[in-house]
Every structure is written in C-alpha cells, then in structure tokens.
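Asks: Could you look at this predicted model? Sequence included:
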Amino acid sequence: MTVMPAPGSHLAKRQSILDTAACVFCREGYGGTNIDMIACEAGVSRQTVYNHHGDKDSLFRAVVHEVTERVNHRVFETLATFPDQPRDLGADLAAFAVRFNKNCIYDRDGKFLRRLVDTEGERYPELFAEWREQGPGKTWAALAARFARLAHAGYLEIEDPDLVARQFLALINADFKVATLLGEMPSDEEIERSSANAVSMFLRAYACRPSGTAAARDKSALKA
C-alpha cells in the first residue's frame, strides 16, 4: 500500500512539485518548460524547486522516474492476472488485454509518458535512458516469460518469446495510437472490441494447431 506524505511536510512539497512539473512538461514539452513556470503553478518559489530537485534537467529526470515507477507498479499488478492456466485462451487473453490497456496504457500516467516519449524522445534521448531500461525493458521481459510458459504448456507455438511479447503489446493498442497522440481517449467499449480483435489476430499467428488424427477429425466435423 502506498503511504501518502503528510500534508505540509518536506515530502509532500517535493511530491507536489513533481506532480506539477509532470503536468507542465506534458503540456509545454521539455523545451517549452522552465523552472519559473513550474514554481508558479506549484505555488512555491523558484529557489524551492532548485532546493528539492536541482535544475530543469534533473527535475525532468525525477518526473520520468516517478511516473515510470507508478506505471511499473500497475504493470506488475496487472501482469499478476495473466492467464497462465487459461480455460478459454482467446477470452482470457482478451480480458487481460483490456485490463492492461485500462490500467497501464490509457491511464493518466501512461498517457503522460507516451506523449513525452513521442514528442521529446528524438530530441532528448538521454533523458529517457532510465525509462527505456526500467519501463518497456522490464515489461517486455516479464510478459515474454509468461508467454513462454503458455508455449511450454502447449497453448502457443512460438520461437522468440521476447518478440511475441512486443508484438502482443503493439497489437492491443494499435487502434488508438494516433488518436491518443491527439488527446483522444478510447471508451471502455472501444478498448474491449479492439482488444478482442487484437487477440484474435495474435492467436491466428501463434495458437497451437491440432495435428494428425485430431486435425483430420476436426476437418471431418466441419464437413459434416
């Protein structure tokens, strides 16, 4: 359980500056943001911001670290619900995809990181070095391990679990990538429909196929 800092404490002020800075960086971009702007919106002095976080570069890194930590917490909470022993592989994976989209991609923090990476990543790649390692890097590895277990159990036919994990994540949010860059957010119904379609496509590529006698029996059943 996350413990909130006491109101008015040193930690509370530090957190308030981080939250304000996140909003300003997201709205103005890294290049368009300055310390005075953040101090004004946080209701503190410029020196207070410097005392807590140093210069703009250090503050930006602190913001990305903080948000990445929050996103990772929700990612691993959601990964704990991955269907390792599915009753219905398609339905269970689709439900997981919906949870992942809602909890980790289309929430406030996920939207913030995605927007900053898309707008600032090329110009300031060094600012996102930690995010690359601690964010997507950890998520891909953890999801790949779960897909490897499904393959070992005979549900999937895959050779490269890391590639499969990246492809799965790309598929489940492909429909809304452009819309979210423009500030639009999908509805629950759109997320559910898109997730089901993505999982259906994913399983056409990787689901185990019946072989031998089972395949012949299935074909006979279809003809009948």
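Replies: Great, that's in hand. Numbers count the residues shown, from 1 in each chain.

Asks: contacts and neighbour counts: CA atoms only from here.
Replies: Fine.

Asks: what's in contact with stretch 66-75?
Replies: 100, 103-104, 109-110, 113, 131, 134-135, 139 (Cα atoms under 8 Å, 6 or more residues apart in numbering).

Asks: Just the buried residues out of these, in PyMOL syntax.
Replies: Listed next is the PyMOL selection for buried residues among the contacts of stretch 66-75, using 16 or more other Cα atoms under 10 Å:
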select buried, resi 100+103+104+109+110+113+131+135+139
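
Asks: dropping in the other structure now:
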Amino acid sequence: MTTAATPVEAPRGLPGKRAAIMRAATHIFVTAGYERANLDTIATEAGVSKQTIYNHFGDKERLFIAVVDEARSGADRATEFDESLLDDPAALEQDLLVLGRQFLSTALDPQVSALRRLIIAEVAHHPALHRSCGDGEAGSAPKLLGFLTQRIALLAARGDLVAERPARAAAHFVSLLTYEGQQRSKYGTVAISPGEIDDICIDAADLFIRAYRSPATRS
C-alpha cells in the first residue's frame, strides 16, 4: 500500500520563495492596507505556506518593513545617471531638468506613491519605519541625493556654485520636486501630465540656481 508523499517545505533561503512572498506582500499591503492585510492571504497569493513566511520574515510587521526597504533599494537599483550631467555650469539648468524628470518618474509611480501613503499612515505604530520618512522614503532615491551632493560639491569647489553644505543643497532640490509632485498628484492618487512634471522641474531648477549660483555668474 502506498501513501501520498507529504509536501516538503522549500529551503528557507530559496530566493524564488522569498521573491514570491515579497511580490504578494507588496500587492496586498498596497491594495488592502497594513491592518487588513493578513499572512494567510499573502501566503495564498505567493503560493507558499504561512510557515514559510514566518521562516523568512518572522511576522507581519517585519514583512512590511522588508517591503518598504525593498521599494527603497529597488528604486535605486533601477536608477542610472548620465555621468556627464552637472559638470558644465552652462548646462546646469538643463541637467537639473533631466534629473528632476528622472526622479519624479519614480517618485510618482503608482505603487511607490501607494507605499509612501502607507508609510505615512503606519509610521506612528511602527518606529522601525522612521528611517523611511526622510532620506530613505520610498521613491526618494538616496542614489540621486548622493549623485547631486557629489556634483554640487565639485561645482562649488570650482566656484560655479556657492554651497557650503552640498548635501543640504541637494536635499533642497529634491524637496522642491517632492513637495510639488505630491501636492499636484494628491499624494500619487491623481495622474499628472508630462507638461505638469516639466513645470515642477523647471520651477525647482530655477529656484535652486537662484539660491546657489555664484555671485560671479549672476547677470
């Protein structure tokens, strides 16, 4: 007499299982919200057992933190910058427009926006999310901040900009983009046109240049 084989759990570290859980969890958290999301639903959508989720992440809160962290790192991995940008001071405004459009295309992505709204709603209940409400917020692209900081420092060293704190100057530019993008899109719930995105980037670049350009280059 033969008996049916008992299904064997996949190894804990199997990348495919973890990736499936992350995809399912991202979808469920974004569509249902943190409180209504449950591990049974996530497990079903991922095609794994609930125990597999516990093996990989421990509990729902840690799974949620992992989803947020993945959104942050994923945005950076997908971002590549033209190394020729922000080198020629004569092209500074145009280069800032290019970077601004690139940033907003990620920051206003519907899934990124939904995660940002979820972070804002849950940060008071999950202190581990505090780091995601500043330079690491989903979609804020720390890689962009690093690139801007480096280039602003070089331009300042050559006398093309006046920026004693390049990192702060970079954050100012990104903050201008972020605020206007979120306001016009109602925190990612309303699509905005390419023309509106250009308006945001043009205004941000203009304000940045007015604030930081060297007196020697002022007309």
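Replies: Everything's here; your move. These numbers come from a predicted model, not from an experiment.

Asks: what number of residues lie near the aligned partner of Glu122 of the first structure in the second structure?
Replies: In the second structure, Glu122 of the first structure lines up with Ala124, judged by TM-score structural alignment. Neighbourhood size, Ala124 of the second structure [other Cα atoms under 10 Å]: 11.

Asks: so Ala124 of the second structure sits in a strand?
Replies: No - counting by DSSP: H, G, I helix; E, B strand; the rest coil, Ala124 of the second structure falls outside a strand, being coil.

Asks: can you give me the helices for the first structure?
Replies: Remark: helices assigned in the first structure by DSSP state H are 10-28, 35-42, 46-53, 56-79, 89-100, 108-120, 129-134, 136-152, 161-172, 177-181, 188-206, 212-223.

Asks: Which residues does the first one contact?
Replies: Contacts of helix 10-28 of the first structure with the rest of the structure, by Cα under 8 Å, 6+ apart, involve 4-6, 32-33, 37-39, 41-42, 49, 52, 59-60, 62-63, 112, 115-116.

Asks: now those: which count as buried?
Replies: 33, 38-39, 42, 49, 52, 59-60, 62-63, 112, 115-116.

Asks: Export the residues you listed to a markdown table and append columns for distance to Asp84 of the first structure.
Replies: Listed next are those as a markdown table, based on distance: Cα to Cα, whole Å:
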| residue | distance to Asp84 of the first structure |
| --- | --- |
| Thr33 | 45 |
| Ile38 | 45 |
| Ala39 | 47 |
| Ala42 | 45 |
| Val49 | 46 |
| His52 | 44 |
| Leu59 | 40 |
| Phe60 | 38 |
| Ala62 | 35 |
| Val63 | 34 |
| Phe112 | 30 |
| Arg115 | 32 |
| Leu116 | 33 |
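
Asks: from those residues, which two are the most distant?
Replies: His52 and Arg115 (25.2 Å; Cα to Cα).

Asks: Please say which position in the first structure Ala25 of the second structure maps to.
Replies: Match for Ala25 of the second structure (TM-score structural alignment): Ala21.

Asks: Kindly tell me how buried that match is, as a neighbour count.
Replies: The burial count for Ala21 of the first structure: 26, using other Cα under 10 Å.
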